[in-house]
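Participant: Prediction below, plus the sequence it came from.
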Amino acid sequence: MGRAKGSGYIFKKGKVFYLQTKVNGQTKVISLRTGNRLEAERKVQQMIVPAIEAKTKEEFALYVTQARKLVSSNSLTLAEAWDKYLKSPKRRETCSKTEANHKTRFERFKTWLAKAHPGVQTIAQVSDSVTSEYAGVLWEEGLTAKTFNDHIMALRLVFKTLAREAGISENPFGSHNIEKKAEEHQTRRELSETELLNILAAPDSPELHLMNKDEMKVLLHLGAWGGLRLKDAALLKWDTVNMDMGQISVVPSKTRRNKRPVIIPLHPALKAELEKARDWDNGSGYILPMVAERYGRNPAGIVKDIGRIFRHTGIATTAKSEKYSRRKLNVAVAGFHSLRHSFVSFCAKKGIPMAIVQSLVGHGNPAMTRHYTHIGTESARQAIAALPTLTSKSLDIKQSRSKLINSLIEKLNEQDEETLRKAAILFKIDF
C-alpha cells in the first residue's frame, strides 16, 4: 500500500511502527500503536494522507471532523474502564473471587500510573513502554513467578476486553511485550495410609479444639475418598448425592464451564459419614451447612483449621523454601489437597485404570502424572522382560526344527498334514 508524496515515512522502533511527518513546518513523530506493517500503512492512509491531500478548506475541515470521530473512539478513560469492563458483552465469565482479584490488580496499575505517568489518562495512551516499566516494577518487588503472571494476565484480559471500545489494535500487556515467567510449582505431598487414618480420626480427639468438628470430619472424608477439592467438598449439596445408587454427581467449580459432572462412587467409609450427616440437615441443601456458611465468608478459616488437624497428628504443613529463592514465606507442603493426591495414589496402588481416575480428578493432577507414569514405565519394563531372548544358537535350533517338521509334512497325506499343523499350533511350535 503506497502513501502520497509528502505524507512522511513509516519506521519501526522496537516492536512498534511510527510515522514521521511535518505539520506546519515542524517534524512530528506519531506512534501508530501497532507492530503490524500493513496495519500501520492502513492507519496512515485512513487518518493522515487524506488531510494532506485535501484541495480545499472545506475538504480539509471534513477530514478533521472524521479524524476527531476516530480519536473520540480512543478516549475511554482509565477512570471509567473498570465499569465498562464489567458491562462488556465480551467479558469472560469468572467467579466473584477471580473478578475481585482482577479489580485489585487493575486498581493497583492505575495507582502506579497516576504517580509514574500522570499524563496517561486513557486506555489508548497506555503504551508498550509504560506496561514494560510496570512489569519491571512488579518483578523488582520480589513477586513469585505465579503471582507476577497472574497480575499481568488479569491486566491483559481487561485490555483485551476493552480493545475495540478503547480504539486499540494491539494489547500493551500482550505477550509480544511482556513474557510469561517460568513458574515454580509446589505441590502438596501425599499421605501414607497411617497418616490418612490418623487425620480422619483427629476430629474425634477431645484434645483438638475445632469448630464444627462433626462436619469437618465429613469434609475430610470427602477429600480422602472422593478426591474433591476443598471448595467442592465444603459446598457440596445433597442433590448431588444418590445414596441408593451409591454415588456423587457433581460439576467441579474449577471446570464448571464445560458443565460436565464427575461421577464419584461412594466408598463405604464415606457413605457411613454421609449417613451421619443427615442428622444436621437444616434444609439449606448443604451437606455441611455450618462449614458451607463459614467457607462463604471466611474460607481461610477453614484452611487454617485443616492445618491444625494435620499438625495435631504430627504432620508439618509448611517448610522453608530452599529451591525457590523469590518466596518470602514458607511454602505449604501438606493440606487438604494432600487428601486428593493420596486418593490418586491409593487408586494407582489398587490397579484402578488411569482413565477412570482421570475422570475423577482430571488429567493435570500432579499425583496422576507421577503415579501413572511410574506404572506405565513398570508395565513397559515387564513387557520387554517377557520378550524372548534371541541368539544365533536359538535361531539355528528354531530353523532346524522347522526343516524337520516340513520334511515330515511332505511325507504325510493331506489329512495327516492338517492334523500335524493343528498339533503344532496347540504346542506353539513355529514352522
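Facilitator: That came through fine. No experiment lies behind these values; they were computed from the predicted model shown. Residues are numbered from 1 along each chain as shown.
Participant: drop to CA atoms for contacts and neighbour counts, all remaining ones
Facilitator: Will do.
Participant: so which helix or strand takes in K97?
Facilitator: When elements are assigned from DSSP states H and E, K97 belongs to helix 96-116.
Participant: got a list of contacts for that helix?
Facilitator: The contact list for helix 96-116 (C-alpha atoms under 8 Å, 6 or more residues apart in numbering) reads 78, 82, 120, 134, 151, 154-155.
Participant: tell me the angle the helix or strand containing S132 makes with helix 96-116.
Facilitator: S132 belongs to helix 128-140 when assigned by DSSP H and E. Between the axes of helix 128-140 and helix 96-116, defined by axes from the mean of the first three to the mean of the last three C-alpha atoms, to 10 degrees, the angle is 110 degrees.
Participant: ok, A355 - contacts?
Facilitator: By C-alpha under 8 Å, 6+ apart, A355 lies in contact with nothing.
Participant: rewinding a little: can you list the helices and strands that the helix holding S132 packs against?
Facilitator: Under the contact criterion of 3 or more C-alpha pairs under 8 Å, 6 or more residues apart in numbering; DSSP states H and E, helix 128-140 touches helix 145-161.
Participant: got the buried residues for the helix it packs on?
Facilitator: Applying a neighbour-count criterion of 16 or more other C-alpha atoms under 10 Å, one finds 145, 148-161 buried in helix 145-161.
Participant: Name the residues of the helix or strand that that helix is followed by that come out as buried.
Facilitator: Note on helix 145-161: by DSSP H and E, the next helix or strand toward the C-terminus is helix 163-166. Buried residues in helix 163-166, counted by 16+ other C-alpha under 10 Å: 163, 165-166.
Participant: Okay, one more to line up with it:
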Amino acid sequence: MSVAKRKTGSGETDYYYYAFSLKGKRYRGVCTGCTTKPAALAFEKKIREISQALSEQKSVGALVENFKRELTGGDTITLDAAFELYMSKPHRKQPGIQQQQINQSQWNDFVAFMHETYSEIEQLDRVARFHAEAYIRRLREHGRFVQKITYRRSYQGKTVAHSYDTQTQLSGRTVNAFHKTLKSVFAKLQEDAGILYNPFDFDMMDNNSESRDAFTPAELKLIGNHLDPFVRPLFIVGICTGLSEGDICTLRWNEIRDERWIVRKRRKTGAALEIPILPPLAKFLHEQKSLSYDNEYILPEHAAMYANNPSGISYRVKSFLEGLGIQTTRTGRNRGRATSVKDVHSLRHTFAYMAGVYQIPLPVVQSILGHMSPEMTKHYQAHADREAKEKYLAQMPDFIGYSEVKVIGSPNDGLREDLLQKIRELPAAKLENVADFLHSL
C-alpha cells in the first residue's frame, strides 16, 4: 500500500494520494477528504477492494447487477418498510384513507408472497422481473396469496375482529389494480432504493370485467314505489346528482350552497364538483333538515355505516333490489363467480345514460360526474358553466316519482310557450271561446 502527499511549490498538498498495482494495472488517485495518513490508508484499502471485485466480474451485466447500489447511490430499503416510505412521498393526487388501506393490503400480499416463495429476497432493489411475473401469474391463476383476510372494525364503541376467505378467481380489473399499485411503489422508490429498472414495468392483462348496468325507467318506477327509509335517500340523491356511494353517504350540509348547488370534491379523485340541486332533491333536503341539520352529515346513519362497514351499504341496497325481483349480479364471461351489475354505483350509470337520452351535452355530464382523467374530458369540462348545468339538468324527469319535474326541451316548446302567453293575455270572454275550441279537439 502506498499513500503520500505530493510536493508543491509552496510545500505539499492538503490531501493524500494513493497508488497501487492490481493484475498488471496501475491505479492512482486522490484520497478524497483524507488529511491524515490513517484515513488515507483506509480510503486506499477500500478502493483496492472495489477494484479487485470489479476485475472479477464476468460481464457488463454482472458488473451492473453487483454494483448497482454503488452506481445509483441508492439506500437499503426492505420490502416490509417500502410501503410506509412510499406513502410519505408526494403524490399527484393523495388517495383517500380507504384507498390507502386497499393499496397497503395489495402490497402486503406481494410481500407475503416474496417472504414465502423467495425468502432470500428482503430488499426492494433485489426484486427482479421474474419475481414480479411470478406474482402476477399467481394472482391470475389462484387469486391473492394470503387466502384469509383479518381486519378490525369499531361497532357501538367496541372493536370487533372479522375475517373472510379471499376469492380464488380475480377479474382482470382486480389483477390490474394490484399490478398498478406494485408498479407505483417501485416507481416512486426507484431512486431511493437504487433500482435500475421497475420489475413491474410490463403489460397488464385485458380487463374483461363486467360493468355496472343502468336502471331502466321501469325499474326506477318500481323502486320509487317501494323505497324504504334506508334506501330512499341513496336513490334520491344518487339519481339527482350522479354522485358515487361514498360521496352520497358523506355529503355534508356545508356543501349545500344557496339551496341551489352542491359544491364538493369527489372522494375518489379529488375532482371539484358543482351540481345543481334538482326539485326532487331540494324537496328531500328540506325535509331532511328537521332530522339531521344539527349533524355534520346530511345522512348521519349512512355516513356512520360507510365509515365502519361500507359493505353494509351495498348489502342493504342489493337486498332491497333483489326483493323487488331486480337481478343484481351476473356471472362473468371468463370466470365462474358472479359480479355485481346493479347497486348504488349503478345510479351514476343511470344518471349518465338518462342525460344522454335527453341530449345533455357531454361536457356538462362529464363536469357533473367529475370524470377528469381523459384529456378531452378536461377540455370539454371548461365549457360547462353553472348556467348550462342548470339549464340542461332541469330537463331530466323524476323517474322515482318523488316530485313533479317538468320535462322541457321538446322541439315544440317555443310554440307551446307562445300559445300560453297569448292565452294569458286574452280577456275572460275570449277565454271561454278558447276553452270550447279545445274541448272540441
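Facilitator: The structure has been received and is ready for your questions. Worth saying up front: this structure is predicted, and the values here are computed from it rather than measured.
Participant: rewinding a little: closest one of the buried residues of helix 163-166 of the first structure to T373 of the first structure?
Facilitator: Nearest to T373 of the first structure among those, counting by C-alpha to C-alpha, is A163 at 43.3 Å.
Participant: Map that closest one onto the second structure.
Facilitator: Matched by TM-score structural alignment, A163 of the first structure corresponds to Q190 in the second structure.
Participant: tell me which of the contacts of helix 96-116 of the first structure is nearest to V250 of the first structure?
Facilitator: Proximity of these to V250 of the first structure (C-alpha to C-alpha) peaks at A154, which lies at 28.4 Å.
Participant: Now check the closest one against the second structure: what is it aligned to?
Facilitator: Checking TM-score structural alignment: A154 of the first structure goes with T181.
Participant: Nearest residue to that match in space, please, no chain neighbours.
Facilitator: N103 (6.2 Å; C-alpha to C-alpha, 6 or more residues apart in numbering).
Participant: how deep is the one you found tucked in, by neighbour count?
Facilitator: Neighbour count of N103 of the second structure, defined by other C-alpha atoms under 10 Å: 20.
Participant: and if you look at I10 of the first structure?
Facilitator: By the measure other C-alpha under 10 Å, the count of residues near I10 of the first structure is 19.
Participant: Check P229 of the second structure too.
Facilitator: Neighbours of P229 of the second structure under the rule other C-alpha under 10 Å: 8.
Participant: Quick one: classify it as helix, strand or coil.
Facilitator: coil (DSSP: H, G, I helix; E, B strand; the rest coil).
Participant: Return the residues in contact with it.
Facilitator: Going by C-alpha under 8 Å, 6+ apart, P229 of the second structure touches no other residue.
Participant: can you pull the contacts of the residue nearest the centre of the second structure?
Facilitator: Centroid-nearest residue in the second structure: K268, 5.1 Å away (criterion: C-alpha atoms, centre = their mean). Residues in contact with K268 of the second structure, defined by C-alpha under 8 Å, 6+ apart, are 95-96.
Participant: what residue of the first structure matches up with it?
Facilitator: In the first structure, K268 of the second structure lands on K254 (TM-score structural alignment).
Participant: Its match and R229 of the first structure: what is the separation?
Facilitator: As for K254 of the first structure, its distance to R229 of the first structure is 9 Å (criterion: C-alpha to C-alpha, to the nearest Å).
Participant: same deal with L270 of the first structure?
Facilitator: According to C-alpha to C-alpha, L270 of the first structure stands 15 Å off from R229 of the first structure.
Participant: any idea how far K430 of the second structure is from F437 of the second structure?
Facilitator: Distance, F437 of the second structure to K430 of the second structure, using C-alpha to C-alpha: 11 Å.
Participant: Going along the chain, name the strands of the second structure.
Facilitator: Secondary structure of the second structure (DSSP state E): strands located at 3-4, 7-8, 11-12, 17-22, 25-30, 148-155, 158-165, 256-257, 261-265, 272-276, 329-331, 338-340.
Participant: Need the winner for burial among those strands.
Facilitator: The highest average neighbour count among the strands of the second structure, using mean count of other C-alpha atoms under 10 Å, belongs to strand 272-276 at a mean of 21.
Participant: Which neighbouring elements make contact with that one?
Facilitator: Counting contacts by 3+ C-alpha pairs under 8 Å, 6+ apart, strand 272-276 of the second structure packs against strand 261-265, helix 362-369, helix 386-393.
Participant: what's near enough to touch the match of A154 of the first structure?
Facilitator: The contact partners of T181 of the second structure, by C-alpha under 8 Å, 6+ apart, come to 103, 106-107.
Participant: What is the nearest of those residues to M204 of the second structure?
Facilitator: Once C-alpha to C-alpha is applied, the member of these that ends up nearest M204 of the second structure is Q106, at 15.8 Å.
Participant: Tell me the counterpart of that closest one in the first structure.
Facilitator: In the first structure, Q106 of the second structure lands on R105 (TM-score structural alignment).
Participant: Next, work out how far apart that match and A182 of the first structure are.
Facilitator: Counting by C-alpha to C-alpha, the gap from R105 of the first structure to A182 of the first structure is 20 Å.
Participant: of those two, who's got more company?
Facilitator: A count of neighbours by other C-alpha under 10 Å puts R105 above the other of R105 of the first structure and A182, at 18 against 10.
Participant: distance of that one from I152 of the first structure?
Facilitator: Applying C-alpha to C-alpha to R105 of the first structure and I152 of the first structure gives a distance of 8 Å.
Participant: Same question for I309 of the first structure.
Facilitator: The value you get for I309 of the first structure to I152 of the first structure, if C-alpha to C-alpha is used, is 36 Å.
Participant: biggest separation within the buried residues of helix 145-161 of the first structure, which pair?
Facilitator: Largest pairwise distance in those, by C-alpha to C-alpha, is 24.1 Å, between A145 and T161.
Participant: Where do the helices of the stretch 201-350 of the second structure begin and end?
Facilitator: Secondary structure of the stretch 201-350 of the second structure (DSSP state H, counting those that start in this stretch): helices at 217-224, 231-241, 245-249, 279-292, 300-308, 310-323, 346-357.
Participant: now these as CSV including mean neighbour count?
Facilitator: As requested, those are exported to CSV (neighbours: other C-alpha atoms under 10 Å):
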stretch, mean neighbour count
helix 217-224, 17
helix 231-241, 22
helix 245-249, 22
helix 279-292, 16
helix 300-308, 17
helix 310-323, 16
helix 346-357, 19
